[in-house]
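A.B. asks: Okay, predicted coordinates and the sequence, questions at the end:
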Amino acid sequence: MSIRERIEDIELRLTAAYQEGDYQQVRMLENQLKEIRGQHSIVDDKEPYTPEGRFYPDDGE
């Protein structure tokens, strides 16, 4: 199962948990979603040339 598929699966389960009123399940699934998204972030905070208004060491400033 790819990361995108895992995220979509968790989002579907989140929707079902909200509809059922199972807020403990909602919190657990939201944490899983944050963890998955955090582990597979497109932006690497350690990369000096990442966008998002970060400092670029070659700017000479």
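C.D. replies: That came in fine, so what should we check first?
A.B. asks: drop to CA atoms for contacts and neighbour counts, all remaining ones
C.D. replies: Fine.
A.B. asks: Next one: the most centrally placed residue in the chain relative to Glu8, how far apart?
C.D. replies: Geometric centre of the chain, nearest residue: Arg37, 2.2 Å, by CA atoms, centre = their mean. For Arg37, the distance to Glu8 equals 12 Å [CA to CA, to the nearest Å].
A.B. asks: Below is structure B, check it against A:
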Amino acid sequence: MNSKETMRNLEQQIYVACSEGDYDTVNMLEHQLEMLRTKAEHPFDDDPYAPEGKLFLDDEW
């Protein structure tokens, strides 16, 4: 399941939980959705091999 499908699934679960009045579950699912959206915006933050924004010049190697 890709991240877009996961986000849609979470949004559906939030809708169902909200309609049932289960606001604790709504808060938990909203937190998960927000974390997933953040990860989608910054996909390489957890990647230990991703460049950290510094470009290396040839003479630095």
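C.D. replies: Cool, the structure landed. Quick caveat, the model's predicted, so the values are computed rather than measured.
A.B. asks: Give me the TM-score for this pair.
C.D. replies: With the length set by TM-score structural alignment, normalised by the length of the first structure, the two chains reach a TM-score of 0.67; 45 aligned residues with a CA RMSD of 1.7 Å.
A.B. asks: Please identify which helix or strand holds the residue nearest to the centre of the first structure.
C.D. replies: helix 23-39 (DSSP states H and E).
A.B. asks: sorry, back to before: how much space separates the residue nearest to the centre of the first structure from Val26 of the first structure?
C.D. replies: Counting by CA to CA, the gap from Arg37 of the first structure to Val26 of the first structure is 16 Å.
A.B. asks: and Gln32 of the first structure, how far is that from Glu47 of the first structure?
C.D. replies: In terms of CA to CA, Gln32 of the first structure sits 25 Å off from Glu47 of the first structure.
A.B. asks: So the two - more neighbours on which side?
C.D. replies: Gln32 (15 against 10; other CA atoms under 10 Å).
A.B. asks: For the more buried one, list the residues it contacts.
C.D. replies: Contacts for Gln32 of the first structure were tallied using CA atoms under 8 Å, 6 or more residues apart in numbering; they are Ile10.
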